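> Would you be able to build a 3D model of this:
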Amino acid sequence: MERDRDKNRKILEKIRGIEIHEYKSGLSVEEAERLYGVKAIKLASNENPYGPTPKVYDALRNFSFFNVYPKEIPELKQALADYLGVEESRIVLGAGSDGVMDSIFKMFVDKGDEVIIPIPTFSYYHTLSSIYSARVINVERREDFGIDVDAILNAVSNKTKLIFICSPNNPTGNSERFEDVKAIVESVDCAVFIDEAYAEFADENLLKLSDYENVIISRTFSKAFGLANLRIGYAVMDEELVKYYKAVSPPFPVSTIAQLCALQCLGDLEYMRDCVEKIKAERERLFRELKKRGIKAFPSQANFLFTKSPIKASEFVLELIKRGVIVRDCSNFLGCDEFSVRVSVGKPEENDAFLRALDDLLANL
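Now for the predicted structure:
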């Protein structure tokens, strides 16, 4: 069966004329138990450890229309417009940020078109580029992981259709300077996709750039709002782009129950902001504790820390799993080295468990 899958993939790659890069998520708690026989905590996927507002469960209990196709709930887009301070007519929904990005590729990218991706960054941009047979132009980031504006602009050609900018960036955690991104937006004739999945954890955002006709800003309910399992994201874009987005988007992309739960989250912003503040406080504590232990960690504006492990990341992550903690090996992210590790910020007791496991690992090196 595995041989057949490999054969089919190779046939598809030959037909499309481009290698397909599969997106691989981190190890799950269930997989850790099955493979290593340990009860583990997961600090690998940048999830909100506190979950969504309790009001979400009221929506779940009161919902019974599982047999009918979903429709967009007008109240959700109005609530989003109020939350963001933008026109409702410029908001679209998708099955998470990933679903939004898939529709954006349908809108802009044909086989052989070019996509510019500053690396290291979220690897799903490369996955989609390979699926849509695009030619990827990777642009190295600066030493502080900020985007290199000149290098990006020098990489633009008449075949460039999309430029990706993730802020705060995954996996490095840094936010981009508004003026840097603005300079790119104003200098190119292609679309600029700004991924703000972690915007709620940052001190500043790039939302004002959505006023430009060539900018799409994507956000999600998966992170700060704690709805990762329901797969609901959204984007803000020019009204003309909205028409094309709706034309290429699959029918019924977001379930009614996901929309109702998202609406409950927007109705309880105090809960979300309280979660964010607790996570940010723990993020800073973890940063200090890692520094005390001689582990290189980089300042973050997200709900995770990018670190350099003292041994190869693959070995480091495996040793932590054996000690009951799952973190993310980032050595396979383009632009990352073999010591790159990302640690999601959990609850205080989860972070303490990580630090204990780390201390034990370091003591046995």
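
> can we go C-alpha only for contacts and neighbour counts from here?
OK.

> Could you pull out the strands in the stretch 1-150 of the chain for me?
For the stretch 1-150 of the chain, the strands defined by DSSP state E, counting those that start in this stretch occupy 41-42, 91-94, 114-119, 135-140.

> Which one, of these, ends up nearest to I321?
Nearest of the strands of the stretch 1-150 of the chain to I321, taken as CA to CA: strand 41-42 at 8.9 Å.

> List the contacts of that closest one.
Applying CA atoms under 8 Å, 6 or more residues apart in numbering, the contact partners of strand 41-42 are S28, V29, G324, V325, I326, V327, E350.

> cutoff 6 Å now
With contacts defined as CA atoms under 6 Å, 6 or more residues apart in numbering, strand 41-42 is touched by V325, I326.

> go on, stretch 91-99?
Here stretch 91-99 has contacts from V100, T220, R231, I232, G233, Y234, A235, V236, P253, V254, using CA under 6 Å, 6+ apart.

> To check against the first, give me the structure of this:
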Amino acid sequence: MAFKRLPEFYEEPDVGYDVYRLHFNENLFLPEEYYREVLGGIESWEARFYTQPNNASLAARIEDHMGLPRGSVVITAGADDGLRLAIQLLHFAEERRLVVLEPTYSMPRILAEQLGVEYVQLPYGPDLGLDVDTAVKMARGGAVYVCSPNNPTGHLVKELEELASRLEGLLIYDAAYAEFAGLWRPKLHEYGNVVEMRTFSKAWGLAGLRVGYLIARGRLASALRALAYPHPISSYSAKAVERALGLEEYVRRSVLEMRAVRDEVAGRLRLDKYVGEANFITLRLDGAEAAAAELYRRGFAVRALGGRPLCRSCLRFTVAPMGVMEKFLAALGEALGIKLI
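Predicted structure coming up:
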């Protein structure tokens, strides 16, 4: 069979579990007692039969917990599945165009290519400001993707609501890190042209369960549900997330602990860096790839990022409890050949 071209395989780094995993921004502050309460069993019939279509009970539970309108939540297999649905929706838009504010998460570009949607890059300003006028003009009848707090800069995009109010097309708002910034309840769904992405993989500490959800209004939510798989997540994952919603206080405490450690670590790093509202710090330094490889040899998996606006050569690491951070800072100093205060 002849193809014009085939998609490239996106390979996630497989670092195993014998190193300190500081590359995926998982929540490393939740106690074991939280997981003991969340990870109960399921009944035999729940394993035997398919789940409810669209995991409707979990969607309703999230709507009640978050104070959202009925029918506004669409369950997805992690946030990336939700991002796929939102970009796929552009096949029904006036233009198959996705404007992405950079530097940011890599999956919007990858999914746009896989789904046959035009990817257009719009850099943040030197002060990490978003040029709303330009974004609106570039998007036209397509969509704009914004991550806030942004990965890898960590900053909150203060122009988000202005963009939502002025955009003719769709705003895909990636709120994966929102809870770390104290944004516990979605609110941009009030705009009829916004799809907000949330996940239980980050602050809620349940990345292995692969549960995310989209929030949108009325017809937009119905359209996303029509594109979604009928049984996106397992009975086990749905039940565990329902238990987690009743244990939010654990998650809130872990976020406060993380923020305290993040601020202390940032204060000790006399390096050019991005420190925002998320659970990571991104260093701007030459030779990020080599530094990441050196850190891996010392037992720490981190993420080297490069070739992007405002992030030509960057090294991002997840904030972990202070005992781990002390070891990491020592290894980082050795890898860079400097003394860290």
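
> Quick check: TM-score for this pair?
Overlay of the two chains. TM-score (TM-score structural alignment, normalised by the length of the second structure): 0.90; 335 aligned residues with a CA RMSD of 2.5 Å.

> winner for burial among the strands of the stretch 1-150 of the first structure?
Mean neighbours per residue, mean count of other CA atoms under 10 Å, is largest over the strands of the stretch 1-150 of the first structure for strand 114-119, with a mean of 25.

> what's that strand packed up against?
Other elements packing on strand 114-119 of the first structure under the criterion 3 or more CA pairs under 6 Å, 6 or more residues apart in numbering; DSSP states H and E are strand 135-140, strand 160-166.

> Over which residues of the second structure does it lie when aligned?
Taking TM-score structural alignment as the measure, the second structure aligns residues 97-102 with strand 114-119 of the first structure.

> before we move on, the earlier item: could I get the strands of the stretch 1-150 of the first structure as JSON lines with distance to I184 of the first structure?
Putting these into JSON lines (distance: least, CA to CA, whole Å) gives the following:
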{"stretch": "strand 41-42", "distance to I184 of the first structure": "37"}
{"stretch": "strand 91-94", "distance to I184 of the first structure": "23"}
{"stretch": "strand 114-119", "distance to I184 of the first structure": "12"}
{"stretch": "strand 135-140", "distance to I184 of the first structure": "14"}
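
> residue nearest the centroid of the first structure?
Nearest to the mean C-alpha position of the first structure, by CA atoms, centre = their mean, lies A197 at 5.3 Å.

> What lines up with it in the second structure?
Using TM-score structural alignment, A197 of the first structure sits opposite A176 in the second structure.

> give the contact list for its match.
Residues near A176 of the second structure by CA under 6 Å, 6+ apart: R198, T199.

> Helix, strand or coil: sort out it for me.
Recorded secondary structure, A176 of the second structure: coil (DSSP: H, G, I helix; E, B strand; the rest coil).

> if we can go back for a sec, mind checking the strands of the stretch 1-150 of the first structure for the one nearest to L207 of the first structure?
strand 91-94 (12.3 Å).

> Please tell me which residues of the second structure that closest one aligns onto.
Under TM-score structural alignment, the counterpart of strand 91-94 of the first structure in the second structure spans residues 73-76.

> Now do the strands in the stretch 251-365 of the first structure.
So, for the stretch 251-365 of the first structure - with DSSP E, counting those that start in this stretch - the strands run 296-297, 304-308, 325-326, 328-329, 340-344.

> Take these and write them to JSON lines, including distance to K39 of the first structure.
Converted to JSON lines, the strands of the stretch 251-365 of the first structure look like this (distance: least, CA to CA, whole Å):
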{"stretch": "strand 296-297", "distance to K39 of the first structure": "26"}
{"stretch": "strand 304-308", "distance to K39 of the first structure": "22"}
{"stretch": "strand 325-326", "distance to K39 of the first structure": "9"}
{"stretch": "strand 328-329", "distance to K39 of the first structure": "17"}
{"stretch": "strand 340-344", "distance to K39 of the first structure": "18"}
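
> Any idea which of the helices and strands packed on strand 114-119 of the first structure gets closest to E13 of the first structure?
strand 135-140 (13.8 Å).

> and that closest one, what other elements does it pack with?
Counting by 3+ CA pairs under 6 Å, 6+ apart, strand 135-140 of the first structure packs on strand 114-119.

> and the strand it packs on, how far from the second structure on average?
Comparing strand 114-119 of the first structure with its match in the second structure after superposition yields a mean distance of 0.7 Å (mean CA distance after the TM-score superposition for the first structure).
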